[in-house]
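Predicted model and sequence follow; I will ask about them next.
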Amino acid sequence: MRYGSVLCLVSMLALSAPSFAEEIGSVSTVFKMVGANDKIVVEAFDDPKVAGVTCYLSRAKTGGIKGSLGVAEDTSDAAIACRQVGPIKIQESLKDGETVFKKDTSLLFKTLQVVRFHDRKRDVLVYLVYSDKIIDGSPKNSVSAVAIEKGWKP
């Protein structure tokens, strides 16, 4: 198989991979003459083990020709805000540092991840978003916390 065929196959698999986040909206940050504009995308995802918690991510998305084809590498810029949206119910035991969300931000080597910690002393869930690469990650990160409130009402 030729290199171009392998690259095409990998691109199709990456584009067809399921995403566990719902896009809420986006804004353009850089105009591109050809291809999509660079954007900041806002996405929401629910914690898979904690009912009643939703996290909102804002992240950079590279446009241009490479971005339109899904082969651009997004920057490591991201922010997170997690909120209680209903009664909190922990459905399974929680492990500190457990990945609750993961999204590829380049074709092969870079990933945006959200991990969860449980501050048991304060009964708070702490969510950390960061970007990593196989060889060299980024220190850019953002954190959000949700208190586990008893008797929550909207």
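Alright, I've got the coordinates.

all contacts plus neighbour counts: C-alpha atoms, from now on.
Will do.

buried stuff in the helix or strand that Phe117 is a member of?
Assigned by DSSP states H and E, Phe117 falls within strand 110-119. By neighbour count on 16 or more other CA atoms under 10 Å, the buried set for strand 110-119 is 110-118.

Tell me which helix or strand comes right after it.
Toward the C-terminus from strand 110-119 - assigned by DSSP H and E - lies strand 124-133.

Provide the contact partners of the helix or strand just after that following strand at residue level.
Using DSSP H and E, the next helix or strand after strand 124-133 towards the C-terminus is strand 141-147. Residues external to strand 141-147 that are found in contact with it (CA atoms under 8 Å, 6 or more residues apart in numbering): 53, 77-84, 122-131.

Helices of the chain, start to end?
3-16, 64-69 (DSSP state H).

looking at those, which is closest to Thr99?
Nearest to Thr99, of all the helices of the chain, is helix 3-16, at 19.5 Å by CA to CA.

also this one, for the comparison:
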Amino acid sequence: MYYGYRCYNSEDKPIGWLYTHNSDTEIVWTDTKLNWCKKWKTQKGAVNSFDHFNSRWKFKSEGGYLKIEVMPEFEEPESAASRKQKLLEEWGDDNIPEATTTFKFELIKGLPEEHGTYLFLLENGSIKQGYFSSFPYPNHEEVIRITNCEDEYFYYEKCVGWLKKVE
């Protein structure tokens, strides 16, 4: 059981459940993809952020409001770790090879000039695959889009440079 923010329009009609995207900058609603929604296991958790999201929703919906309600049951997507665990149980450890790729590369400072998916060196020293494109300001110069495959959440990271494969 989860608590969520039910979205109401200015005529007091429920229209769906609140979720955000673009790194929490866009606020919208859905009535079908409940696993995307803001949700908490306790009502106290939902109360902590309520005022912030309610004021944003009032502005966005031109007079609507939010209510904290118990969400209907929905199927949560499986994480990559649990999918792998199921395969291990079904096929055994020896039948699932770990995927590894080795290549030589050079580090290019800044961002590539063309749109596409690259390997990027992030500020924290990690290397992640991300997408470089013409994002709206301020995400258009040093920031790349990365996805977290566990929960299929997209977020932005500041990068130091990108890796070019050396033949």
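All right, it came through fine. Only a predicted model underlies this, so the values are computations on that prediction, with no experimental measurement involved.

so what number do they get for TM-score?
The pair, once superposed, lands on a TM-score of 0.26 when counted by TM-score structural alignment, normalised by the length of the first structure; 66 aligned residues with a CA RMSD of 4.8 Å.

before we move on, the earlier item: report the angle between the strand holding Phe117 of the first structure and strand 124-133.
160 degrees (axes from the mean of the first three to the mean of the last three CA atoms, to 10 degrees).

And strand 110-119 of the first structure, what does it pack against?
strand 98-104, strand 124-133 (3 or more CA pairs under 8 Å, 6 or more residues apart in numbering; DSSP states H and E).

Out of those, which is the most enclosed?
When you average the neighbours per residue for each of these (mean count of other CA atoms under 10 Å), strand 124-133 leads with a mean of 20.

so Glu69 of the second structure makes contact with Pro14?
No: counting by CA atoms under 8 Å, Glu69 of the second structure stays clear of Pro14, with 11.3 Å between them.

so what's in contact with the two at the same time?
Joint contacts of Glu69 of the second structure and Pro14 (CA under 8 Å, 6+ apart) are Arg6.

and among the helices of the first structure, the most buried is which?
Note that of those, helix 64-69 is the most buried (mean count of other CA under 10 Å), with a mean of 16.

residue boundaries of the strands in the second structure?
For the second structure, the strands defined by DSSP state E cover 3-8, 14-21, 26-30, 39-40, 65-70, 105-109, 116-122, 127-132, 143-148, 153-165.

most tightly surrounded among the ones you listed?
strand 3-8 (a mean of 24).

Who are the packing partners of it?
strand 14-21, strand 39-40, helix 43-48, strand 65-70.

about what we covered before: is it possible to get the helices and strands packed on strand 110-119 of the first structure out as JSON lines so that each row also shows distance to Leu13 of the first structure?
Putting these into JSON lines (distance: least, CA to CA, whole Å) gives the following:
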{"stretch": "strand 98-104", "distance to Leu13 of the first structure": "12"}
{"stretch": "strand 124-133", "distance to Leu13 of the first structure": "19"}
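
Of those, which is nearest Glu23 of the first structure?
strand 98-104 (12.8 Å).

Would you mind getting the angle between the closest one and strand 124-133?
Using the same axes, to 10 degrees: strand 98-104 of the first structure against strand 124-133 is 40 degrees.

Nearest spatial neighbour of Leu128 of the first structure, chain-adjacent residues omitted?
Val143 (4.5 Å; CA to CA, 6 or more residues apart in numbering).

what do you get for Gln84 of the first structure?
Closest to Gln84 of the first structure by CA to CA, 6+ apart is Val53, at 4.7 Å.

Please work out how many residues are found near the one you found.
22 (other CA atoms under 10 Å).

Check the one 5 residues further on too.
Residues within reach of Ser58 of the first structure, counting by other CA under 10 Å, total 20.

who are the neighbours in contact with the closest residue to it other than its chain neighbours?
Leaving aside its sequence neighbours, Ser58 of the first structure sits nearest to Val42 (CA to CA, 6+ apart; 4.4 Å). Residues near Val42 of the first structure by CA under 8 Å, 6+ apart: 23-26, 56-59.

Relative to Val47 of the second structure, how far out is Val143 of the second structure?
32 Å (CA to CA, to the nearest Å).

count of residues packed around the residue nearest to Leu128 of the first structure?
Val143 of the first structure: 16 neighbours (other CA under 10 Å).

again, but for the one 3 residues further on
Burial of Val146 of the first structure is recorded as 19 neighbouring residues (other CA under 10 Å).
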